[in-house]
Structures are given as C-alpha cells and as structure tokens.
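# no sequence on this one, just coordinates:
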C-alpha cells in the first residue's frame, strides 16, 4: 500500500487545534493528510525514497510543481499553500517622492509656527 506510516500526521505548529478543526481542509483532505502525511512529508523532504508507482508519481509531481490529477499531490500542495507565507494586501498607498506636501511632512520639524527652540519654564 502507498504512503504507509505507523504515525499519524499532525502539525500543531501551524494547526494547534488539529487539521480537522482548522477550517482550511475538507474532512476527506484532513483524513488524507492525517493518514498519509507523515510519508508525504518524508518523500517531500527526501528522507524516504518512493516505494511504488503511486509514490513515484507523487515525487515527480512535487519536482514539477503541479498536482495534476493525483489526489495525494493535490492535498499536499494545498497543505503547503496553507502553511506558506501569507500575502498581505494593503488598501493604502505610500506617496514615495510626491512633489506636493499636502499632508504634512515627517522631516523632524518642531511643529511650531515660530520654528525656533522653545523651552518650557
């Protein structure tokens, strides 16, 4: 049988409440990861050589970077995408080098109208 492992796969670093309760995976995907994830991780890291044609196809698809129709590769790529770095989309822009100073500047000015050093007594 493909992807045999004695140990169930859990990633408590990224999913402290477990794969099923993360909300990122369907029940079938979470089952697949829990059942075969340890062997998938070992093949992905190169610690385990593929033992049959299903594992060999999985390793080839990992090298190619596409899942194709292999359900094991699809769920593994989804796992990698979920644990990967998050993209942050900001709704504001930074005016780098704008010619007009409409909003004030951050040049370290005193902020007072007199412009000199004023001491408080």
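Everything's here; your move. Just so it is clear, the model here is predicted, and its values are computed rather than measured. Numbering: from 1, shown residues only.
# all contacts plus neighbour counts: C-alpha atoms, from now on.
OK.
# my guess is residue 49 meets residue 39, correct?
No: using C-alpha atoms under 8 Å, residue 49 makes no contact with residue 39, being 9.8 Å away.
# compare these two and say which is more crowded by neighbours.
residue 39 (24 against 14; other C-alpha atoms under 10 Å).
# does the more buried one lie in a helix or a strand, and which?
helix 27-45 (DSSP states H and E).
# report the distance from that helix to the chain centre.
Counting by C-alpha atoms, centre = their mean, to the nearest Å, helix 27-45 is centred 17 Å from the centre of its parent chain.
# buried sites along it?
29-41, 43-44 (16 or more other C-alpha atoms under 10 Å).
# nearest to residue 10 among those?
residue 34 (6.5 Å; C-alpha to C-alpha).
# can you tell me how far the closest residue to that closest one other than its chain neighbours is from residue 66?
Leaving aside its chain neighbours, residue 34 sits nearest to residue 9 (4.5 Å; criterion: C-alpha to C-alpha, 6 or more residues apart in numbering). Separation of residue 9 from residue 66 (C-alpha to C-alpha, to the nearest Å): 22 Å.
# give me the more crowded residue out of these two.
Taking other C-alpha under 10 Å, residue 9 and residue 66 do not tie; residue 9 has more neighbours (21 against 14).
# my guess is the more buried one meets residue 37, correct?
Yes: contact criterion C-alpha under 8 Å: residue 9 and residue 37 qualify, at 5.1 Å.
# put this next to the previous one:
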C-alpha cells in the first residue's frame, strides 16, 4: 500500500485524545506518528464515509475499515492501533462514570 495514496495535504490531528501530538503520548513510534499525521485525514474521511475511495489502495483500506478483512499493511495496523487506543480511553472513561454513578445511586437508595 502506497502512502502517497492517502496524502491529502492536510495534517491529521486528534487534540482531544492526543493533545500533545501522536509522537508525544508514548503510544506510537516516531514513524507511526508521522504516517498517522500524514495519512490519517484521508483514512478518517474514508472511515466516516465523507469521501469515496479514489484509487485501489483506498478501496483496500475501506475494506479493512468496514471489517471485511484484518489489517495487512503498516498503515492499516497503525490505524487499528489508533482505534484500539481510542476504545480503551472510552471504556476507561465510561467505567469511571458508571462506577461513580452506581455508587452514588446505591447510597441514595439505602436512605429509604
């Protein structure tokens, strides 16, 4: 898979989950961070359906994004790693709020 197939001229950022950048959070290597920054915008658009694949590499990436096959290329593995990290953060936040909410509800119900 050719990296050039995913270059959009826009750098991909995720300030919500990686406020210091991909390379400074300790999740990605420098090479992975660069690939994600360079190609992530196009992959994100493919993933959301806001653009259609423009070449065979993007078509293959879309198959991966749709879960039709496992990651085979470095770029697919990096995107998978990115998504896994987001899911872990979401689960951690959800667990924290759920545990806080349930312990609060339990103490309220014992007052009756």
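Nice, I can see it. Not measured: the values here are computed from a predicted model.
# most centrally placed residue in the first structure?
residue 84 (1.6 Å; C-alpha atoms, centre = their mean).
# which elements pack onto the lengthiest helix in the second structure?
Taking DSSP state H as the criterion, the second structure has its longest helix at helix 74-109. Under the contact definition 3 or more C-alpha pairs under 8 Å, 6 or more residues apart in numbering; DSSP states H and E, helix 74-109 of the second structure sits against helix 30-48.
# what sits up against the helix it packs on?
Here helix 30-48 of the second structure makes contact (C-alpha atoms under 8 Å, 6 or more residues apart in numbering) with 3, 6-13, 22-23, 51-53, 58, 61-62, 65-66, 75, 78-79.
# let's see that with 6 Å instead.
6, 7, 11, 12, 22, 23, 51 (C-alpha atoms under 6 Å, 6 or more residues apart in numbering).
# want to try JSON lines for the residues you listed, with secondary structure as columns?
Formatted as JSON lines, these follow (DSSP: H, G, I helix; E, B strand; the rest coil):
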{"residue": "6", "secondary structure": "helix"}
{"residue": "7", "secondary structure": "coil"}
{"residue": "11", "secondary structure": "coil"}
{"residue": "12", "secondary structure": "coil"}
{"residue": "22", "secondary structure": "helix"}
{"residue": "23", "secondary structure": "helix"}
{"residue": "51", "secondary structure": "coil"}
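# which one in the second structure is aligned with residue 29 of the first structure?
The equivalent of residue 29 of the first structure in the second structure is residue 32 (alignment by TM-score structural alignment).
# ditto for residue 76 of the first structure
So residue 76 of the first structure corresponds to residue 79, using TM-score structural alignment.
# could you measure from the residue nearest to that match when sequence neighbours are not counted over to residue 75 of the second structure?
Nearest residue to residue 79 of the second structure, sequence neighbours excluded (C-alpha to C-alpha, 6+ apart): residue 36, at 7.3 Å. Distance of residue 36 of the second structure to residue 75 of the second structure, computed by C-alpha to C-alpha: 8 Å.
# find residues that contact each of these two.
Contacts common to residue 36 of the second structure and residue 75, judged by C-alpha under 6 Å, 6+ apart, are absent.
# returning to what we had before: for the counterpart of the residue nearest to residue 34 of the first structure in the second structure, list the residues it contacts.
Here residue 9 of the first structure is matched to residue 12 in the second structure, going by TM-score structural alignment. For residue 12 of the second structure, the contact set (C-alpha under 6 Å, 6+ apart) comprises 37, 40, 41.
# and which of those is nearest residue 93 of the second structure?
The closest of those, once distances to residue 93 of the second structure are taken by C-alpha to C-alpha, is residue 40, at 24.1 Å.
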